[in-house]
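# From the sequence below, what's the structure:
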Amino acid sequence: MPNAVLPDIPHYIAAPPTQEKLDYAVLAVLDFSKIGTPEGHAELRGTAPCLLISLSLNDIQNDRMFDITDVALCGVPEEEKRNYLANISDGSNEGYKLRAYLHIDGGVRDQFEYYNIRMMKYYPRSADDEVKAKQVWLKGHTDIGTVTVLWSQPVKSLQVLMPDGQWRYVRHIDNALVVNSGDAMEFLSGGFYKPTKHRVVEPPQDQRGYNRLSVIFFAATDDKRHWDDDADAPTMEAWRKGRTSTYGLVELKKKEDDGRAELSVQLRDAMKTHGFFYIVNHGLTQAENDRMYDIADVALSGVPEEEKRNYLANIKGDGSYQGYKLRGYLHIDGGVRDQIDHYNINHDISRKQHPQAVRPLLPEVEEFAKFNHYQVLHPLMRLFALGLELPEDTFVAMHNFETIGESYVRMMKYYPRSADDEVKAKQVWLKGHTDIGTVTILWSQPVTALQVLMPGGQWRYVKHIDNALVVNSGDAMEFLSGGFYKPTIHRVVQPPQDQRGYNRLSVIFFAMTDDNVKLVPRAESPVLKKHGIQRRWADDADAPTMEAWRKGVTSTYGLVELKKKEDGTEENIVNGIAVKYYS
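Just a heads-up that it's a prediction; the model follows:
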């Protein structure tokens, strides 16, 4: 490090060494001063994990980095941290990851924060959470890159999985580095160098009153580097983004009671942190997913414009999207109209007549609607109820397939706009908004244009994952949960340059309760009794039904002049409730 006048910062006080007898891993201790010698080369070759000593940094310089880390994690207010959150769902760890983002085990969320370059702090958990998570703070895993360089610190909780199948602690040596290899080195070496399996567990008893502060350097190759000439081998960027972005996925494959309880915590926390989540292992194959996109393209590109006009939705009059909405109907911004067509089919496909080309495909659409309703929506509604500690069928009972309601399949296509319109509308294709119903189930597609508004106020892209579902909650779920589940604010913008020659086709299932359900908070929820209820009206007698809310928002969306607010948002009043829109 250069000799310079450094700013004064508080000194971080590390934990004292543990006095407990632990089962330590036998790791090589390598003298880094020998790295330039032949014997050093031989000693260092192929040894990982290992401890490196005799570094060019002294104890004072080492301690200084821990002081800086403590500033980043303890010297920055929580509110300010949220302005610098990492966009993890897009495959990047650059910025802050706050506590409770990751699921560990038994419904327990993580209790660590980091700021990258990786400055990391683990905080103690409750005794109950330790039991549920089996004392594991971070599950056993391998790292993504080539090597990981951890500056040794005294709180004993890092373990490595040894060849005999036993987890053993990594010993602390002052001013040493703990080095392990990762996936990328395994790939580059054709499996010769194995990635180190490691985890973090609860520290020994005499160190449990201390936070565990870490300074780590994660090394990876250049983003565009391939592992070898294998056509299927990923680049470093693809591998990093793929692994990083899959944290927090909700898998509906778990059916047992413990699995549902665990998933309800994942879902509840996703609604409080991301506002949306992915679903994988839902039960439809990629081929079945592709088939629905083929059907959507028939409805939007295989029906003549003149015939479409015979099946227009009466959006303003009925407050319903059932049928076609054609381009140019909605005002976006700066005098620019939308370039979106959509065709909407009620879950009861007999509610409306359909164009000739779509009629032979209706049985498949009906089966798709039933799949979304029974295999995705109902399991989600059980999880939402469990998250509020309500009987698990509380919300399921409000979503009946055979009852009059507006849940529907939307087939939607965005068309490119002129360069002039892009400037006038600030590249926004659909203004930031929340959805009307309980949840929206979007079948992921590759044209990158969907963004969500994160807690720190930044718009972040939603990453595409093949055959995954992107799920967000809507106004109705906010009303029913007394504000506990926040509706996701999202928008659609112009795609990146290399995708602008493609139309953006989407298949979506918009879920709503039965029309006659009054959207009042479930005040009997123990969670709401503890956290309080936020209402968007003065008295529950004023709460709208699902039908009234749906008609009020639908019949005015994109058609009425919005009132601009000082915070930059715009709003319209529906049934006495402010409906906000975001640029």
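
# make it CA atoms for all contacts and neighbour counts henceforth
Will do.

# Quick one: distance of whichever strand or helix holds V160 to the chain centre.
Using DSSP states H and E, V160 maps to strand 158-161. With C-alpha atoms, centre = their mean, to the nearest Å as the basis, strand 158-161 stands 28 Å off its chain's centre.

# and after that strand, which helix or strand comes next?
With secondary structure assigned by DSSP H and E, strand 158-161 is succeeded by strand 167-169.

# helices or strands next to that following strand in the packing?
Applying 3 or more C-alpha pairs under 8 Å, 6 or more residues apart in numbering; DSSP states H and E, one finds that strand 167-169 contacts strand 158-161.

# one more time with 10 Å, if that's ok
Of the remaining helices and strands, those touching strand 167-169 by 3 or more C-alpha pairs under 10 Å, 6 or more residues apart in numbering; DSSP states H and E are strand 158-161, strand 198-201.

# compare with the first, here's sequence two:
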Amino acid sequence: MLDTLNEIPTLSLADQQSDPDGFAQAFGQSFQRFGFAVVKDHGVPQALIERAWAATKAFFDLPEDEKRGYFVEGGGGARGYTPFKTEIAKGAQYVDLKEFWHVGRELAKGHRFEDSMSPNIWPDRPEGFRDTFLTLFQAFDDAGDKLLSAVARYLGLAPNWFDSAVKDGNSVLRLLHYPPVDANAPEVRAGAHEDINLITLLLGAEEAGLELLDRDGKWLAVKPPEGAMVVNVGDMLQRLTNHVLPSTTHRVVNPPAERRGHSRYSMPFFLHPAPDFLIKALPGCVTAQNPEREPPITAHDYLAERLAEIGLIKK
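Predicted coordinates:
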């Protein structure tokens, strides 16, 4: 039945409270069919989102020299600012037409992951930047926990199965700015790629451009209702589920001519497990027809491999 769908259905996270199994089935089926889901009523307050958009735009409007002062050479883009045309999709010909800022988890001094998770960097302006994005990080984290609980139910695991896996996880909130593009630009704003992490929670996909590569080899535009969140499977979850849940290739294409003079902003939250979490195919996802595809690897080692592939760290 799901194969007849030509667009991703919009689900309400509010349904999880009254019917957790029903929501889990709908969410899991969307993940298994598309590698993507669209979720409204996600619990991230609209006032906070609006504050975050304002702060994002204000930061990227700062002078180039000021922004570059927050770039950490050799830091792999883990925290702070990454300049325009730095990241490139694996195997792509052109670099992505974007600049971004990363916010990570705040760790107490002496935390066991202090060596593998960089401390946050905070700009002097705009005012309130730190408080806004620490609050938003927590709101995304809370929504992610609920969605992972649905994934666990769908896979026949305990609803809290992911809790220990993502406790103090190396998640990243990315503030993205795609500047206006030339009418004849050969590049796309973000080349075809898959995400590295467990799941990605994205705000800002209402501005056209996000597309996923469907099973038939055609690109399918992702068009969420205003305020809804786009959620997708990352490579770590694909590996953990032995490809039962696919990490679908996606891209951000250049806009139509009439929108090329406009910037595009988005805020993806890349939900990662803890660095020492072992990504090993779940027994329930390994069958005679689907034998274990990849060897176990820690989340930290896998992340390092992938960051090298996309040009953020040197091998």
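
# where does the TM-score land?
The TM-score (TM-score structural alignment, normalised by the length of structure 2) is 0.86; 303 aligned residues with a C-alpha RMSD of 2.7 Å.

# could I get the helices and strands packed on strand 167-169 of structure 1 as CSV with distance to K254 of structure 1 and mean neighbour count?
Formatted as CSV, these follow (distance: least, C-alpha to C-alpha, whole Å; neighbours: other C-alpha atoms under 10 Å):
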stretch, distance to K254 of structure 1, mean neighbour count
strand 158-161, 27, 20
strand 198-201, 24, 20
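
# Compare the ones you listed and give me the one nearest V492 of structure 1.
Taking C-alpha to C-alpha, strand 198-201 is the member of those nearest to V492 of structure 1, at 39.2 Å.

# What span of structure 2 is that closest one aligned with?
Counting by TM-score structural alignment, strand 198-201 of structure 1 lines up with no residues of structure 2.

# Quick check: the aligned residue for L11 of structure 2 in structure 1?
Matched across to structure 1, L11 of structure 2 falls on V250, judged by TM-score structural alignment.

# gap between that match and V527 of structure 1?
According to C-alpha to C-alpha, to the nearest Å, V250 of structure 1 stands 22 Å off from V527 of structure 1.

# Give me the contacts around stretch 382-398 of structure 1.
Contact partners of stretch 382-398 of structure 1, identified using C-alpha atoms under 10 Å, 6 or more residues apart in numbering, comprise 260-269, 271, 373-374, 377-381, 399, 405, 438, 477, 480-481, 484-485, 512-518, 522, 524-529.

# What residues of that stretch count as buried?
382-388, 390, 392-393, 395-396, 398 (16 or more other C-alpha atoms under 10 Å).

# residues in structure 2 aligned with it?
Going by TM-score structural alignment, stretch 382-398 of structure 1 sits over residues 149-165 in structure 2.

# Run the chain-centre distance for the matching stretch.
The answer for stretch 149-165 of structure 2 is 19 Å, by C-alpha atoms, centre = their mean.

# what about N232 of structure 2, which SS state?
strand (DSSP: H, G, I helix; E, B strand; the rest coil).

# That one matches what in structure 1?
Under TM-score structural alignment, N232 of structure 2 pairs with N472 in structure 1.

# All the strands of the stretch 201-350 of structure 1, in order from the start?
212-219, 250-251, 276-280, 323-325, 331-333, 336-337, 340-346 (DSSP state E, counting those that start in this stretch).

# Actually, the stretch 101-250 of structure 2.
Here the stretch 101-250 of structure 2 has its strands, by DSSP E, counting those that start in this stretch, at 172-178, 190-193, 199-203, 210-213, 219-221, 229-233, 250-252.

# could I get the ones you listed as TSV with mean neighbour count and distance to P295 of structure 2?
Putting those into TSV (neighbours: other C-alpha atoms under 10 Å; distance: least, C-alpha to C-alpha, whole Å) gives the following:
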stretch	mean neighbour count	distance to P295 of structure 2
strand 172-178	23	25
strand 190-193	22	22
strand 199-203	23	20
strand 210-213	20	26
strand 219-221	18	31
strand 229-233	25	19
strand 250-252	22	25
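
# among these, which is nearest G35 of structure 2?
Each of the strands of the stretch 101-250 of structure 2 has some distance to G35 of structure 2 by C-alpha to C-alpha; the shortest is strand 229-233, at 5.3 Å.

# E7 of structure 2 reaches L220, doesn't it?
Yes - counting by C-alpha atoms under 10 Å, L220 is a contact partner of E7 of structure 2 at 7.6 Å.

# quick one, what contacts the residue nearest the centre of structure 2?
Compute the mean C-alpha point of structure 2, and by C-alpha atoms, centre = their mean the closest residue is T200, 3.0 Å away. Contacts for T200 of structure 2 (C-alpha under 10 Å, 6+ apart) come out as 36, 140, 144, 171-173, 229-234, 268-272.

# go on, P379 of structure 1?
Residues in contact with P379 of structure 1 (C-alpha under 10 Å, 6+ apart) are 252, 255, 260, 264, 373, 385, 392-393, 396.

# Which residue range of structure 2 does the strand holding V160 of structure 1 align onto?
Mapped onto structure 2 using TM-score structural alignment, strand 158-161 of structure 1 covers no residues at all.

# Next, the angle from the lengthiest helix in structure 2 to strand 199-203.
With DSSP state H setting the assignment, residue counts place helix 129-154 as the longest helix in structure 2. For helix 129-154 of structure 2 against strand 199-203, the angle by axes from the mean of the first three to the mean of the last three C-alpha atoms, to 10 degrees is 130 degrees.

# before we move on, the earlier item: between the strands of the stretch 101-250 of structure 2, which one is nearest to V103 of structure 2?
Closest to V103 of structure 2 of these is strand 172-178 (C-alpha to C-alpha; 5.1 Å).

# That closest one aligns to what range in structure 1?
Aligned using TM-score structural alignment, strand 172-178 of structure 2 spans residues 408-414 in structure 1.

# how close does that stretch sit to structure 2?
Average distance, stretch 408-414 of structure 1 versus aligned residues of structure 2 after superposition (mean C-alpha distance after the TM-score superposition for structure 1): 0.8 Å.

# and that stretch, how far out from the chain's middle?
Distance, centroid of stretch 408-414 of structure 1 to centroid of chain: 23 Å (C-alpha atoms, centre = their mean).
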